[in-house]
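Enquirer: I need the structure of the sequence given here:
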Amino acid sequence: MKFTFSLVSLFFCFLLSAQTNSYTISFENAVHHEAVIDATFPDLKSETVAFRMSRSSPGRYALHEFAKNVYGFKATDSKGNALKVIRPNPYEWLVSGHDGTIKIEYILFANRGGGTYSQVDETHAHLNIPATFMFAPALSNRKIEITFDVREDLDWKVATQLPLVSGTTYSAPNLYYFMDSPTEISNYMLRSFQVDGKTINLALHHNGTEEEVDTYFEKVKKVVLAEKEVYGKLPNYDYGSYTFLACYIPNASGDGMEHRNSTIVTSTRSLANGGMDGNIGTISHEYFHSWNVERIRPKSLEPFDFEAANMSGELWFAEGFTSYYTGLILCRAGLITPKEYVEGLAGTFNYVWNSPARQFFNVIEMSYQAPFVDAATSVDPVNRENTFISYYSYGSVLGLALDLSLREKGLNLDDFMKSVWVKYGKTEIPYTLENLQAALVEFAGKSFGDGFFNNYVYQSNMPNYAPWLNAAGVLLEQPKNEPYFGAYTVVNAETTEASILRNTKMGSPAYKAGLDNGDIILNINDIPFEADQKFDDYLKQFEMGTPLKVNFTRFGIPKTTTLVLEPNPDYSFSLMEDKEQKPSKKMLQHRKEWLKVE
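Expert: Below you'll find the predicted structure:
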């Protein structure tokens, strides 16, 4: 019996090995941003096998056409014989004539170090897997082994959420997990700590000191613990650990990208030059995704499509509520002050509140725009200034509204997020918009839950924030003492003319005056610009509400129009005590419960 069991086990292991796709990647020509990828696909039954480069990447919502960086493709059988290759479209290679095994080889050019693309140079091999490795869609359920042929002469080592096999060989249970596992290969510095029996790692590639990493890691730990308090426990990471893959180097691109058991965080800011405080916000945002998005996951993102763009109407919750917590967590962790947090709300609030785009799309439809705006590229001009509000910002402002309005009822957003986590996150049951509404109704009552969704989600109304903020000793004011023009305009120091560099905002003084992107303002009321003058400062000399003559050129043709400046519609946020008003003990207690600070 024992002998028979051993034979069965041996046969099973052989079968599993025979159906494991294997990759090797090497970096001999890293100085020129090239990697060479070899892959073997055994035990093939189909005469023709399709190999593809992904067109999208987990965490991104637009197409990125990774095939454009692939060249030198070759396909052979197990004996090295060349196979027939057909290209039916830009993303696919059809290989036929094999003997049960196909081996492919190709060169990848990679030179963008962020969360979407890959970068190979002599500082590191920073790999986003969909941007790097071809795959066979028909074999997506197979186990994968990947060997990283590291540059030992550069002291490289591997950091990844992939489980280690041995040496520099790692594995993935299937294609999806492989694609979701970014990898940083460099001479990084590693820090770790334990929470709830799980290991939290920071693999930091930077040009600074060990002491700087120690200081920064204390901030990271505070963020992790503050976010754990929202949900009560950390997620059950698949292999018992979570890793921040951080690159703070001059050749990186600023970015953050969440994954199931890790996250990419990149910046050109070193810890010594602003990154110690400036980079921690990305840590806060991406780690919150460990719950919200990675496990509390919209059904519209399941399964993730590597051949097209997923469209989701829930990004205002998945990304936007995460954005609301980004700054709030920094405040709760003691990394910014309550004053800094509260005053910092103004930028996002004004962007959403004063946008004309709400007349065209609600927050669900703003989420639908993700394939066009999430690092997507186009060459034709668009009218985003007037038709789009980022679902990050829109959702963040709605997160603030929901939190403050729940607190008025003796509830709070933390507990709502926890209830959603229990129902949809721990169970990993993808949710729909209707599920979210039902969850809020169950948590806060039918009138409240339906009212929030009907007014602010399905419609584009904005709530009255002032009394909710006032209850926490925070003032929301609209000063109206600054003139408002309505377009991003810059004075050229050499020509002393002002160029309008973006579309004018619908309903603004500039828009109503017929001014447009690209117009060059010569002067207003014949008063010239000064060479070192900011446009906003120039406007302050004019009286609001009074018709002004604007001399400008369009396509080189002189023109004149009349413009009436209006008060700036922006709001300010401030603590009552900073405006010489004394908040009550009840207000201070309310603030303490919200911000979790003394």
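Enquirer: CA only for contacts and neighbour counts going forward, please
Expert: Fine.
Enquirer: longest helix in this protein, please.
Expert: With secondary structure taken from DSSP state H, the chain has its longest helix at helix 210-231.
Enquirer: residues in contact with residue 28?
Expert: The contact partners of residue 28, taken as Cα atoms under 8 Å, 6 or more residues apart in numbering, are 34, 35, 151.
Enquirer: excluding its backbone neighbours, what's nearest the last one?
Expert: Excluding the flanking residues, the one nearest residue 151 by Cα to Cα, 6 or more residues apart in numbering is residue 27, at 7.0 Å.
Enquirer: that older thread, can you name the next helix or strand after the longest helix of the chain?
Expert: strand 241-248 (DSSP states H and E).
Enquirer: one more, please, to line up against the first structure:
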Amino acid sequence: MRYLVILLLFGLQSVQLFAQTNSYTISFENAVHHEANITASFIDVAEDTLSLRMSRTSPGRYALHEFAKNVYNFKAIDSKGNALTISRTNPYEWKVSGHDGTVKITYSLYANRGDGTYSQIDETHAHLNIPATFMYAPSLRERKIEVSFKIREDLNWKIATQLPHVKDNTYSAPNLYYFMDSPTELSNHKVREFEVDGQTIKLALHDPGTENEADQYFEKVKKVVLAEKEVFGELPKFDYGSYTFLACYIPNASGDGMEHRNSTILTSTRTLANGGLDGNIGTVSHEFFHSWNVERIRPKSLEPFNFEEANMSGELWFAEGFTSYYTNLILCRAGLITPEKYIEGLAGTFNYVWNSPARQFFNPIEMSYQAPFVDAATSVDPVNRENTFISYYSYGSVLGLALDLSLREKGLNLDDFMKLVWTTYGKTENPYTIEKLNKTLNTYAGEDFGKNFFNSFIYKSGMPSYAELFKTVGVSVSQNKEAAYFGAAVSITDDLDGKIRSNTKIGSPAYIAGLDKGDIITAINGEKFPNGIQLNKFIENEFKPKDNLSITFLRDGLERKTEVTLTANPNYTISLIEKNEEAPSKKVLKARKAWLKIE
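Expert: Got it, this is the predicted structure:
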């Protein structure tokens, strides 16, 4: 009987604990100056000193962002209105003591960057990334949260969010993590939605265009959703039965996309009437694919997500990179770009990865480890990324392409492998490791195939035989060996000289000649720098590989000279073989159609 009483008391305490709610209110009286006023209330606080923090990171980002820098006018009182003691031991934390079990806080927030990481407040909208906006109490992270948005009715604002609706302008979250993962858009936006297998897909579109433009764009969104569903065989089970695209296409936004569990942020300076109808849909494709790959097919290295430190993962070549591979492939399959445009568009990413000297330093896993330094991170000291880093988005994308074409040679395909990964790790929400991903490929394609792919291209920095793989789907890869190559990115100065604007690439003619970032080229072979002509075009038009150039340049204000021996341009052109007047065989054409899902 004593144990029963203890259990009943424990159960009652659990119910009371569960019933406790952290509540927030946010208002925007001074939106014209990018300010929000925020209040929060924490009840039944057991500890003598309540720690309150601003996050240093944000879901989907891996670097530190220090959101506390935009908080000021912080105050704290108890339930009776008495001022509480506030102490600071680090830049991200406010410690409140002397309370009576209740802590009520108020503070002001400055916010003026509309993207997937930060918040932006003005008279066009309140674009809220939650970690950049709301303080939280780490010790109370499992409590339910309610937030009330005092919208600007004079500006016709509405609320769009993945947070479940409570009543009026109040929304809830089951815990801190879901709250932090729930961006919210308050604006005079347009809403479109459609049903897929009993779930609702919504578009909240903040764009100055017409209703007709919104309709056209939503038709593209629907095609993307259905094409991606076909890859995995089903939609994820969204927590509250719906998924929301939060799209801000306005001049004062910053271009970005950021995935969340049941929603995504899409931002661009391109309005639908200004190129966005076609130019913005790629981000839709990328971010919605993340509702499977990253949000539910989740790397174990990102669980649990740390709001206080940088988040490092060695799996981003798969999480971000394979998603990037599917981004434009889905647009092709959905009929939003032509097969020719898709194929030719592969060249930029391919050349970037293939010709990078960075593979001698890091494999795809190690490139992924660099995310805290490159993922919207900032630094004031110069870095050598041109030579030491390949984006895991791009690296993983070309590896996804190679894996897909390699599997198709065996009568398999990447879609079915992704389905297996989904059912094994995503649908079950069982986080994966690189080793488990390797074993899953072994299971799907055979141990020899799986081990060879990971040992050659993931654990090491090898490159697949792309020319041979492309042949299987009627795609040619070619180089113009008559085109000369200098190997430096050069911009024209006000004095019509040429300034090297980035680090010269290891092994390039410019690098070997000792030219470096910041050098100003004043003359080539004794002639003044070509007036108004981009250097690379000038080199291609006037010279051949193996030609020697005498370069006069300024460094630190002093004139210097060096000799540059040009080489052949290492970049490839990728195209359908029909463009070279070579007809694909029936077998090759069948393989291409199966790959691109075209009739």
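Enquirer: tm score of chain vs chain?
Expert: TM-score for the superposed chains, counting by TM-score structural alignment, normalised by the length of the first structure: 0.97, backed by 590 aligned residues with a Cα RMSD of 1.5 Å.
Enquirer: returning to that earlier point: how much does the longest helix of the first structure stray from the second structure?
Expert: The superposed helix 210-231 of the first structure is, by mean Cα distance after the TM-score superposition for the first structure, a mean 0.2 Å from where its aligned residues fall in the second structure.
Enquirer: any buried residues in that helix, and which?
Expert: Going by neighbour count (16 or more other Cα atoms under 10 Å), the buried part of helix 210-231 of the first structure is 213, 216-217, 219-228, 230-231.
Enquirer: and those, which is closest to residue 335 of the first structure?
Expert: Distance to residue 335 of the first structure, by Cα to Cα, is smallest for residue 219 among the buried residues of helix 210-231 of the first structure, at 7.3 Å.
Enquirer: so who does that closest one touch?
Expert: 280, 335.
Enquirer: quick check: the gap between it and residue 144 of the first structure.
Expert: According to Cα to Cα, to the nearest Å, residue 219 of the first structure stands 35 Å off from residue 144 of the first structure.
Enquirer: with residue 411 of the first structure instead?
Expert: 47 Å.
Enquirer: more neighbours, these two?
Expert: The neighbour comparison of residue 411 of the first structure against residue 144 (other Cα atoms under 10 Å) goes to residue 144, with 21 against 15.
Enquirer: drop anything exposed from the contacts of residue 28 of the first structure.
Expert: 34, 35, 151.
Enquirer: out of the residues you listed, which is nearest to residue 552 of the first structure?
Expert: The closest of those, once distances to residue 552 of the first structure are taken by Cα to Cα, is residue 34, at 49.7 Å.
Enquirer: that closest one pairs with which position in the second structure?
Expert: In the second structure, the residue equivalent to residue 34 of the first structure is residue 35, according to TM-score structural alignment.
Enquirer: the strands in the stretch 201-350 of the first structure, which residues?
Expert: 241-248, 255-258, 262-267 (DSSP state E, counting those that start in this stretch).
Enquirer: can you tell me which of these is most buried?
Expert: Mean neighbour count, computed with mean count of other Cα atoms under 10 Å, is highest for strand 262-267 among these, reaching a mean of 27.
Enquirer: which stretch of the second structure lines up against that strand?
Expert: Using TM-score structural alignment, strand 262-267 of the first structure lines up with residues 263-268 of the second structure.
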